[in-house]
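1. no sequence for this one, just the structure:
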């Protein structure tokens, strides 16, 4: 017997009944009640969380959850995501944790392929709240909270489809339920020692790392979800002084790179040449993207990747044991790098590409300032002008927190 085909009219009725209630149960012959499953709900947009988030403490004093929701438009007409609420599905009353309006969605939803609407000046390039027929998009979410983390999340998606039948033009769906990961976050030592280090493109809304999805081996992964590009300014606020095409002109170039924990080296590379700063190398193989790198297994399923080190500076090979604080290499400009810096990220697999990024915290650091924004950082890195600083930042020494985007920190030995 073949499945019955539903007419468009029936589908419209299904959409109209999205909020229908269901009875509490049916009584059996012996008087007991058997729960009746809820009727299925038609959801023109389907979605799921790509990787369960883990809560962590940030250097801003808040706790955070960072994750992605994959959304797909199953309609034959474009849809506009007009709002997204993140709800605490594990709490009584399902309270709202975040509430994005249409403009907020536009700045966080990246359709795969090409956006179907003209670009807007107020959102990142390639982002849009509109999904074309059959198109997938990734919604990048960032929750801030204080105290106990939610145990379970669910998402209320408001959808408008102007070209659909009247009954389906505006719908609200509850989709993408996920249990929050309660894993312990690794506590790490500093990767460098010194002053005026800038946490560039760091968590939690930096487009270049936190939203760097790669489709590898048939799976979308975000290995760099919590990555940091460490650069350094001098007391004058300049990232480099002298010839911008010479890696040695950059303040961080040649600094010692330190092991952030005891561990075993599972991969390393030492043979790639320095790149000329100022532009990304052309036709670089994906395997060479991290330049001269080292991957350290620190136990409990955590791996630390260090990238872009100087040729010949990486001191350890696979199988070697290192201790926290050991010098493992020197900051360079190898691989897919536009200026000398140290790229560091923690992941759940030994591959620096085919893994999921996981959060970590640094055991001790001092925040001495913060760059105004990514544009200010890019201007300094690209032209040599002093960093424009955010006003009102108080010097603070912190423990066991993640250093967030554009903070300037001091790392001490010991």
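-> Noted; the coordinates are in hand. In this text the structure is predicted, and so the values were computed from the model without any measurement.

2. Going by C-alpha atoms from here, please, whenever you check contacts or count neighbours.
-> OK.

3. where exactly do the strands run in the stretch 301-414 of the chain?
-> 302-309, 321-322, 327-330, 342-347, 361-362, 365-370, 396-398, 407-411 (DSSP state E, counting those that start in this stretch).

4. Point out the most buried one among the ones you listed.
-> strand 302-309 (a mean of 27; mean count of other CA atoms under 10 Å).

5. Structure two is appended below for comparative analysis:
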């Protein structure tokens, strides 16, 4: 099980276990005000246009807009912004097992000039606030680890900076956090510092700092669900937050736009009594004691999709290149629709054991939280038995927007010592060491975070 990866455009590249796995004021140093606002830019695949962003805009306020501080004291100046920014999906707050409230989303940056530009830093601030420390800030190697330049030419040498060629788009994965739900801002601004090797034209200086892509924060609460699994010492191998894990970085170009259905996806594997993922031959399914574990519905709802035609993959290696179609990446799966907070959510249970989903449920069936919907398997794009689980805003497992969720109850056992320790446990069968001094104990209404080891209990139907 690979845990982290450079953010990837490919559906396969992000996961060893599954699929892959409002206007803001802008300031440009030394710039010249324009007589009309610049149009906002939307992210593009390889330079071609994609669906317009509905969550944010890189355009400065128009002459009829209020001042950027929200006081309404006068029109905001229109300022040239050679680096455009957009957020496609409004971030929604979710409380993690560390007690912090996270806002996980992606910022698309476009170089609107024909001259290469290097993004030096990206900072997230509450909208209209210029004082105090930013909620999150990346520069240097940290920014490289959190970003991907779309259409970058492959090179033997690793990139040393986030550089966008003329018209090129880059993506930055962000997950600022605050201490309490009451600290969540109503909107976010993004302060981008960038530099050109030389000024592109008389209106654009070589160094620019822009405040762009003002983005409203969703007020919809995270879905509260039961666990899909029962048992002790379940490891979150590829989840959110604080790193671009395989699923967090899965940027899927489907139906003409990017989708991040896996934004909050988790790959669940269970440790045995010796804290091993498997014992014995890692190419034998019987070496994984949790193989075949019951998978349970996380809420009362309706089954809207069942796919159950694929065999288990041999564990220990990725499926051969070209051996799967897009709709087979999740292997055998079940999709359940449930309603909370006045909206529909869709739970995705993937990589099920052959025959287990169709034996448990049928499309159109009403199910209750805790009902069995399948058994844990290794079908589809998987190199070891696990449950891939995520919640999304539509029934398509890939062409949807990933939504946050919290488990109504869990018990923290600890956290894996490091990503390398998880890789060793998955690769060689080594015992997984836990970090010392980590959080432990019962939790309610929290989302398991990447590398958490938790005891889980499904609902009783």
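-> Nice, thanks for sending it over. Nothing here was measured: the structure is a model prediction, and the numbers come from that model.

6. rewinding a little: of the strands of the stretch 301-414 of structure 1, which approaches residue 376 of structure 1 most closely?
-> Closest approach to residue 376 of structure 1 among the strands of the stretch 301-414 of structure 1 (CA to CA): strand 365-370, 10.7 Å.

7. how close does the closest one sit to structure 2?
-> In this overlay with structure 2, the average offset of strand 365-370 of structure 1 from its partner residues is 0.9 Å by mean CA distance after the TM-score superposition for structure 1.

8. tell me, that strand lands on which residues of structure 2?
-> On structure 2, the counterpart of strand 365-370 of structure 1 by TM-score structural alignment is residues 410-415.

9. Would you reformat the strands of the stretch 301-414 of structure 1 as JSON lines and include distance to residue 114 of structure 1?
-> Shown next, in JSON lines, are those (distance: least, CA to CA, whole Å):
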{"stretch": "strand 302-309", "distance to residue 114 of structure 1": "30"}
{"stretch": "strand 321-322", "distance to residue 114 of structure 1": "45"}
{"stretch": "strand 327-330", "distance to residue 114 of structure 1": "39"}
{"stretch": "strand 342-347", "distance to residue 114 of structure 1": "29"}
{"stretch": "strand 361-362", "distance to residue 114 of structure 1": "36"}
{"stretch": "strand 365-370", "distance to residue 114 of structure 1": "34"}
{"stretch": "strand 396-398", "distance to residue 114 of structure 1": "42"}
{"stretch": "strand 407-411", "distance to residue 114 of structure 1": "33"}
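
10. For the residue minimising distance to the centre of structure 2, give its distance to residue 174 of structure 2.
-> Residue closest to the average C-alpha location in structure 2 (CA atoms, centre = their mean): residue 263, at 2.4 Å. For residue 263 of structure 2, the distance to residue 174 of structure 2 equals 11 Å [CA to CA, to the nearest Å].

11. tell me, what's touching the two both at once?
-> Residues touching both residue 263 of structure 2 and residue 174 (CA atoms under 8 Å, 6 or more residues apart in numbering) are 104, 105.

12. So residue 143 of structure 2 sits against residue 162, correct?
-> Yes: using CA atoms under 8 Å, residue 143 of structure 2 makes contact with residue 162 at a distance of 7.4 Å.

13. Give me the contacts around stretch 356-376 of structure 2.
-> So stretch 356-376 of structure 2 is contacted by 226, 228, 290-308, 332-334, 351-353, 385-387, 458-461 (CA under 8 Å, 6+ apart).

14. Could you do stretch 77-97 of structure 1 as well?
-> Contacts of stretch 77-97 of structure 1 (CA under 8 Å, 6+ apart): 73, 98-102, 104-105, 129-133, 143, 150-164, 177.
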